[in-house]
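Q: Attaching a predicted model along with its sequence, questions to come.
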Amino acid sequence: MAVASRRRASREKSRPSVFWLLGAVVEPAVSLLAKIEISGQEHLPEEGPYILAPNHLSEFDPCVVAVAVWRLGRAPRFLTKESLFRIPVLGAALRATGMVPVARTASGASARETIRSAEELVAHGRGVVVYPEGSLTRDPDLWPMRGKTGAVRLALAGDLPIIPVAHWGVQEIMPRYGKPRLWPLRRPVRIVFGPPVDLSAYREGSTQPAVLMQATSVVMDRITDLLSQLRGIPAPAERWDPAVHGQKETGRLEP
């Protein structure tokens, strides 16, 4: 395991990039707050494109996911709103770090953007983190809620492996939509990478909404199973659906 991690570190992480500067600043800061324990690291490809699909329960968890990916030798990139790329300075920083824009436009334009993003990931051998829930979970007990199809669409468009990820403990550092808890330092956070999800059965109907939702449900099942293992308790029989509970699926969750 240590040998594999060193091989990863000799590849993407060792290549000169703006991530060196970010890593020098972000990793020590996150490490002060979180004692990160990683398992399943053998499922993260040493090189080549991939998609990571984590659960989303705190505004701080992208930092934890990014540090975990960085420690395993890959540069952490995220799917980012396309509109942010048009903001001066910020847009340049997003492009410099290889973040992937996602369009929130008409379905045709969005589909073309998905294909373009997938082609770029393949061409450059990059990985990207995509939160399939699209927002912090609305589930009262912090289980993954109903997923959106973006991660699956990207995976099918580029024939990319999609790797489920679960983490637990971040909510003790920053509760969902809450303020950071800076003490005690180095609270334990566990993160596990699962085997890639086999989406071959959904490739033929990859443009059909019903097929995409079925594939997304499979991915969410895998994420939920991993989280159940971390928490040591069974997951609910039914996944939380914000629409059924009269909740908005994006934006802050109102009390």
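A: Thanks, I have the structure now.
Q: okay, CA-based contacts and neighbour counts for the rest of this
A: Fine.
Q: Quick one: list the elements packing against the helix or strand encompassing E120.
A: Secondary structure assignment for E120, by DSSP states H and E: helix 107-124. In terms of contacts (3 or more Cα pairs under 8 Å, 6 or more residues apart in numbering; DSSP states H and E), helix 107-124 is packed against strand 100-102, helix 150-158.
Q: Could you tell me the angle between it and helix 150-158?
A: Here helix 107-124 runs at 60 degrees with respect to helix 150-158, directions being taken by axes from the mean of the first three to the mean of the last three Cα atoms, to 10 degrees.
Q: Next, the buried residues of helix 107-124.
A: Neighbour counts using 16 or more other Cα atoms under 10 Å place 111, 113-122 of helix 107-124 among the buried residues.
Q: Which one of the residues you listed is nearest to G91?
A: When the buried residues of helix 107-124 are ranked by distance to G91 (Cα to Cα), S117 comes first, at 16.3 Å.
Q: this is the comparison structure:
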Amino acid sequence: MTDAPQPDHRTNWLLAALEPEDFAALEPHLEVVELPLKQVLYEAGDPIRHAYFPHHAVVSLVNVLEDDTTVEVALFGRGGVVGLLSALVSREAFGRYVVQMAGTASRVAIEPLNEVRNAHPKLRQVIAGYGEVLLAQTFQILTCNAVHPVEARCCRWILMMHDRAEHDTLSLTHEFLAEMLGVQRSTVSVVTRTLQTAGLIQQGRGSITVTDRAGLEETVCECYGRIQRVMPGRYPPPKPGT
């Protein structure tokens, strides 16, 4: 039996967008790591020691309030990098970074990453561009959480996860979804039951399967489309063979 092939670092769109010489300088410092479901990479205030470039894993940045209420403010998949922007400024995590979808990522220690970044102007430009993408995404998510009904927000979240998954079934509990949306678990149960009755999703034990993506896109608020328009313009999927 042969070993499974090692994931390609350039599965991450941000790494795939680098110039060959920039990637060659960074590659020796990259290592592939597994990110298990619900693993907490950082809590608020933790020192940032590594940046993570997800492949098919998905990580959320969650704000945790004093009463333990949580709400998601940013989402990181294969189009982004976890922890990099915090490390460039305060070197402390803004909030809790938790794995929503298990998978692999390319991890790099902050010190060598900064050394390569300082020596390669085009890499700095890519990082700056990603900072703008992340700011736009966070801006839209915060707006969505403030003004749109839970059903529309739930559809947005499911669609964003579905975009980053390789399959239609998402490992997801009502409790976890409630934490991401900043609402009561009972509220999520009502919303997901409504979506299932409409034929948009199918609920399983600890999972949600997308059965009618087009229907979800009709139900979701405008925020989903705005977020999607930002990312492809910056970092399109890499061409086959790259």
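A: Noted; the coordinates are in hand. The shown structure was predicted, so the numbers you read here are calculated from the model rather than taken from an experiment.
Q: TM value for the aligned chains?
A: Once the chains are laid over each other, their TM-score by TM-score structural alignment, normalised by the length of the second structure reads 0.28; 119 aligned residues with a Cα RMSD of 6.1 Å.
Q: Now distance to P209 of the first structure too, for the helices and strands packed on helix 107-124 of the first structure, in JSON lines please.
A: Supplementary listing: these in JSON lines, determined by distance: least, Cα to Cα, whole Å:
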{"stretch": "strand 100-102", "distance to P209 of the first structure": "18"}
{"stretch": "helix 150-158", "distance to P209 of the first structure": "10"}
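Q: Mean neighbour count and distance to Q214 of the first structure for those - can I get that in CSV?
A: Formatted as CSV, those follow (neighbours: other Cα atoms under 10 Å; distance: least, Cα to Cα, whole Å):
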stretch, mean neighbour count, distance to Q214 of the first structure
strand 100-102, 22, 22
helix 150-158, 23, 10
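Q: Which of those sits closest to L33 of the first structure?
A: Proximity to L33 of the first structure, assessed across those by Cα to Cα, is greatest for strand 100-102 (27.6 Å).
Q: Give the other helices and strands that that closest one contacts.
A: Strand 100-102 of the first structure sits against strand 79-81, helix 107-124, with contacts defined as 3+ Cα pairs under 8 Å, 6+ apart.
Q: Which two among the buried residues of helix 107-124 of the first structure are spaced furthest apart?
A: Checking the buried residues of helix 107-124 of the first structure against each other with Cα to Cα, the farthest-apart pair comes out as A111 and V122, at 16.7 Å.
Q: a strand runs through A74 of the second structure, doesn't it?
A: Yes. Inclusion of A74 of the second structure in a strand is indicated when DSSP: H, G, I helix; E, B strand; the rest coil is applied.
Q: buried stuff in the top helix by length along the second structure?
A: Secondary structure of the second structure per DSSP state H: the longest helix is helix 121-147. In terms of neighbour count (16+ other Cα under 10 Å), helix 121-147 of the second structure has its buried residues at 123-124, 126-127, 130-131, 133-134, 136-138, 140-141, 144-145.
Q: what angle sits between the next helix or strand after it and helix 121-147?
A: Following helix 121-147 of the second structure in sequence order, the next helix or strand is helix 150-164 (DSSP H and E). Following the same axes, to 10 degrees, one obtains 150 degrees for the angle between helix 150-164 of the second structure and helix 121-147.
Q: Pull out the buried positions in helix 150-164 of the second structure.
A: So, applying 16+ other Cα under 10 Å, buried residues of helix 150-164 of the second structure: 150-162, 164.
Q: which pair in these spans the largest distance?
A: Distances among these were taken as Cα to Cα; the most separated pair is V150 and R164, at 21.3 Å.
Q: other SSEs contacting the helix or strand containing M220 of the first structure?
A: Applying DSSP H and E as the criterion places M220 of the first structure in helix 209-231. Applying 3+ Cα pairs under 8 Å, 6+ apart, one finds that helix 209-231 of the first structure makes contact with helix 150-158, strand 162-168, strand 187-193.
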